[in-house]
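Visitor: build me a model:
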Amino acid sequence: MTGKDTPARTRSGWRVGVPVVCVAAGLLLGATHGVSGGDEIRSSDAPRLVDLVRESQHSVDRLSAQQSALASSIDNHHGGSPGAEAALTAITNRGDALAAAAGLTPLRGPGLVVTLNDAQRDAHGRFPRDASPDDLVVHQQDIQGVINAMWSAGAEGIQVQDQRIIATSAPRCVGNTLLLNGRTYSPPYVISAVGDSAAMQEALAAAPLVTLYKRYAVRFGLGYTEEVRDVELVGHTEAVRMKYAQPIGPLGY
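Guide: Down below sits the predicted model:
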């Protein structure tokens, strides 16, 4: 009896299973069509890596050719004729001649060194009782007062710390530190100048801001010294860029 029932059960299972599989396959195909919109579902619009590399190489080649053309144009503009060469040589010589006066070359000679320092505590570790924090530190106006007095006495060159002072230099105080050309310094502040030391000392003695600083030095213990000796100044090495200056006429006059 078992042998006769087994084929019947198998045929009955196929009758039920085949329609179920077909329905499931139909649903899957319908969902796939809806997602792909009728297109190939495995296709991709993204460029291949080799295409990206090739495109980048073309861009580099194009920019390199443009750079070469511009460089050639500049060379031809400056050196295309004897007159242009002579003009460029004259400008270069003029720049070299002005470099020393502009503070771009080292300078050495007799001069004066002034040192300013914040107030120091006494033997008991105390400051004067009536002193405020501003009374105990070197300020921007104190440094500028010394520099201006040296210039007025005919200083040939001035250096603050390890930097040469030029026309665009602007020492500034940030808290209790000095900011000069993007670099910060802590006291003591050493101001060195090449020139007539006697004339510079006389100018310092007559400068109102320096005189006021000396009074504070006596009252609150600020540091102030003058030393006559040979001075060696460095040349200004940073790029000189004019951010706001511009010619006012066709020839700059």
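Visitor: please make it C-alpha for all contacts and neighbour counts, starting now.
Guide: Fine.
Visitor: tell me how far the longest helix that the chain contains lies from the chain's centre.
Guide: The residue-count maximum for a helix in the chain (DSSP state H) belongs to helix 2-36. Offset of helix 2-36 from its chain centre (CA atoms, centre = their mean, to the nearest Å): 75 Å.
Visitor: how about stretch 54-62?
Guide: With CA atoms, centre = their mean, you get 31 Å for stretch 54-62.
Visitor: distance check, the closest residue to G223 other than its chain neighbours against I143.
Guide: What sits nearest to G223 in space, not counting adjacent residues and going by CA to CA, 6 or more residues apart in numbering, is N117, at 4.4 Å. According to CA to CA, to the nearest Å, N117 and I143 sit 10 Å apart.
Visitor: and what of S197?
Guide: Per CA to CA, S197 is found 18 Å from I143.
Visitor: do G111 as well
Guide: Taken as CA to CA, the span from G111 to I143 is 17 Å.
Visitor: ok, now how distant is the spatially most central residue of the chain from G235?
Guide: The C-alpha lying nearest the average C-alpha coordinate of the chain belongs to G182 (CA atoms, centre = their mean; 7.9 Å). Taking CA to CA as the measure, G182 falls 17 Å from G235.
Visitor: now swap in D135 and tell me
Guide: 34 Å.
Visitor: and what of G30?
Guide: Taken as CA to CA, the span from G30 to G235 is 81 Å.
Visitor: which residues in the stretch 1-150 of the chain form strands?
Guide: For the stretch 1-150 of the chain, the strands defined by DSSP state E, counting those that start in this stretch cover 107-117.
Visitor: so who does the closest residue to E232 other than its chain neighbours touch?
Guide: Of all residues not flanking E232 in the chain, R108 sits nearest, at 4.3 Å (CA to CA, 6+ apart). Contact analysis of R108 by CA atoms under 8 Å, 6 or more residues apart in numbering lists 194, 230-233.
Visitor: mind putting the residues you listed into a markdown table with secondary structure, distance to E156 and neighbour count?
Guide: Compiled in a markdown table, those are given as follows (DSSP: H, G, I helix; E, B strand; the rest coil; distance: CA to CA, whole Å; neighbours: other CA atoms under 10 Å):
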| residue | secondary structure | distance to E156 | neighbour count |
| --- | --- | --- | --- |
| V194 | strand | 6 | 25 |
| D230 | strand | 13 | 16 |
| V231 | strand | 11 | 19 |
| E232 | strand | 12 | 18 |
| L233 | strand | 10 | 22 |
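Visitor: and for comparison, fold this next one:
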Amino acid sequence: VIAQVEQRRALVEERSRAISERQGEIAALEARILGAGGGGQIQAELDALALASGAMPVQGPGLVISLADRPGEPQAEEGGIDQGRIQSRDLFIVVNALWESGAEAIAINGQRLTVRSPIRFAGSAILVNFRPLTPPYEVSAIGDPARLPGRFAATLGASYLKSLSDNFGIVTSIEAAPELTLPGATRVNVDRARPLGGAS
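Guide: The predicted structure follows:
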């Protein structure tokens, strides 16, 4: 399993580099087109779309939620699952609670989330955007500093975090961050969308 994970990691990294290169080429072509004149409005629309889709790096205040496995040796419990290890569902619940609380952008260990980002459990690894991550897991969320912490505290996600800590020994923390920088997503594509209004 470890060999397969390492092989997949190398493949993902190779493809991520290729995606980054293509994104750079696209950005250069966009700059050339917009530099021809009259591109101010188009650029504003492109920036708004990139921000909404998660393709653009962003900065701002927010929250950092950290989750780490229970200290000590793994303990197989009923069903062969160690409840002291972070599961993909744990991250999924926290992320959904942050969106519900008004988060504008979220990343897990530097992997920017979009509406198409999978969070999966594969063997002993958690995959985000098909990339294996290792604990501790840092969920960084940008949002209104006056509202995001309080809204998150009132969600089931916050209660769930406390339950993980109290019942299973998982180490969690929630900290306000005055300035976060989240990267743009590398897997932003649309394969079923079409323009409205009958355009082709």
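Visitor: send over the TM-score of the superposed chains.
Guide: Once superposed, the chains reach a TM-score of 0.66 (TM-score structural alignment, normalised by the length of structure 2), with 165 aligned residues with a CA RMSD of 3.2 Å.
Visitor: between G30 and G235 of structure 1, which one's more packed in?
Guide: Legend: neighbour count by other CA atoms under 10 Å for G30 of structure 1 and G235, higher for G235 (21 against 11).
Visitor: how near is the more buried one to I166 of structure 1?
Guide: Distance of G235 of structure 1 to I166 of structure 1, given as CA to CA: 10 Å.
Visitor: shared neighbours of those two, anything?
Guide: Counting by CA under 8 Å, 6+ apart, the residues touching both G235 of structure 1 and I166 are G103.
Visitor: can you give me the helices in structure 2?
Guide: Using DSSP H, the helices of structure 2 run over residues 2-34, 40-53, 88-100, 148-153, 156-168.
Visitor: nearest to R192 of structure 2 among the ones you listed would be which one?
Guide: Of all the helices of structure 2, it is helix 40-53 that lies closest to R192 of structure 2, at 15.1 Å by CA to CA.
Visitor: list the buried residues for that closest one?
Guide: Neighbour counts over helix 40-53 of structure 2 (16 or more other CA atoms under 10 Å) mark 50-51, 53 as buried.
Visitor: now stretch 124-143 of structure 2
Guide: By 16+ other CA under 10 Å, the buried positions in stretch 124-143 of structure 2 come out as 125-133, 137-143.
Visitor: quick check, nearest of these to D191 of structure 2?
Guide: N129 (17.1 Å).
Visitor: and that closest one, what's its match in structure 1?
Guide: Using TM-score structural alignment, the equivalent of N129 of structure 2 in structure 1 is N181.
Visitor: need the contact list for that match.
Guide: 169-171.
Visitor: I would like a ChimeraX command selecting only the buried ones among the residues you listed, please.
Guide: Applying 16+ other CA under 10 Å to the contacts of N181 of structure 1, the buried members can be selected in ChimeraX as follows:
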select :171
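Visitor: any idea what G145 of structure 1 aligns with in structure 2?
Guide: Applying TM-score structural alignment, one finds that G145 of structure 1 aligns to I93 in structure 2.
Visitor: how many residues are close by its match?
Guide: That count, for I93 of structure 2 with other CA under 10 Å as the rule, works out to 15.
Visitor: which residue packs closest to it, ignoring adjacent ones?
Guide: Closest residue in space to I93 of structure 2, ignoring its immediate chain neighbours: G157 at 5.9 Å, by CA to CA, 6+ apart.
Visitor: list the contacts of the one you found.
Guide: 93-94, 96-98.
Visitor: I'd like the distance between it and R9 of structure 2.
Guide: Relative to R9 of structure 2, G157 of structure 2 is positioned 30 Å away (CA to CA).
Visitor: please name the nearest non-neighbouring residue to the alignment partner in structure 1 of E175 of structure 2.
Guide: Mapped onto structure 1 by TM-score structural alignment, E175 of structure 2 lines up with E227. What sits nearest to E227 of structure 1 in space, not counting adjacent residues and going by CA to CA, 6+ apart, is V113, at 5.1 Å.
Visitor: residue in structure 2 paired with that neighbour?
Guide: That one, V113 of structure 1, aligns with V64 by TM-score structural alignment.
Visitor: who are the neighbours in contact with that match?
Guide: When the contact criterion is CA under 8 Å, 6+ apart, the partners of V64 of structure 2 are 138-141, 174-177.
Visitor: what is the burial count for the closest residue in space to H139 of structure 1 that isn't next to it in sequence?
Guide: Counting by CA to CA, 6+ apart, the nearest residue to H139 of structure 1 once its immediate chain neighbours are dropped is C173, at 6.4 Å. Per other CA under 10 Å, the neighbour tally for C173 of structure 1 reads 17.
Visitor: contact partners for C173 of structure 1?
Guide: 139-140, 179.
Visitor: turn these into TSV, including distance to K214 of structure 1.
Guide: Formatted as TSV, the contacts of C173 of structure 1 follow (distance: CA to CA, whole Å):
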residue	distance to K214 of structure 1
H139	13
Q140	15
L179	23
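Visitor: can you tell me which of these is closest to H58 of structure 1?
Guide: Among these, L179 lies closest to H58 of structure 1 (CA to CA), at 47.2 Å.
Visitor: distance of R229 of structure 1 from P128 of structure 1?
Guide: R229 of structure 1 is 34 Å from P128 of structure 1, where distance means CA to CA.
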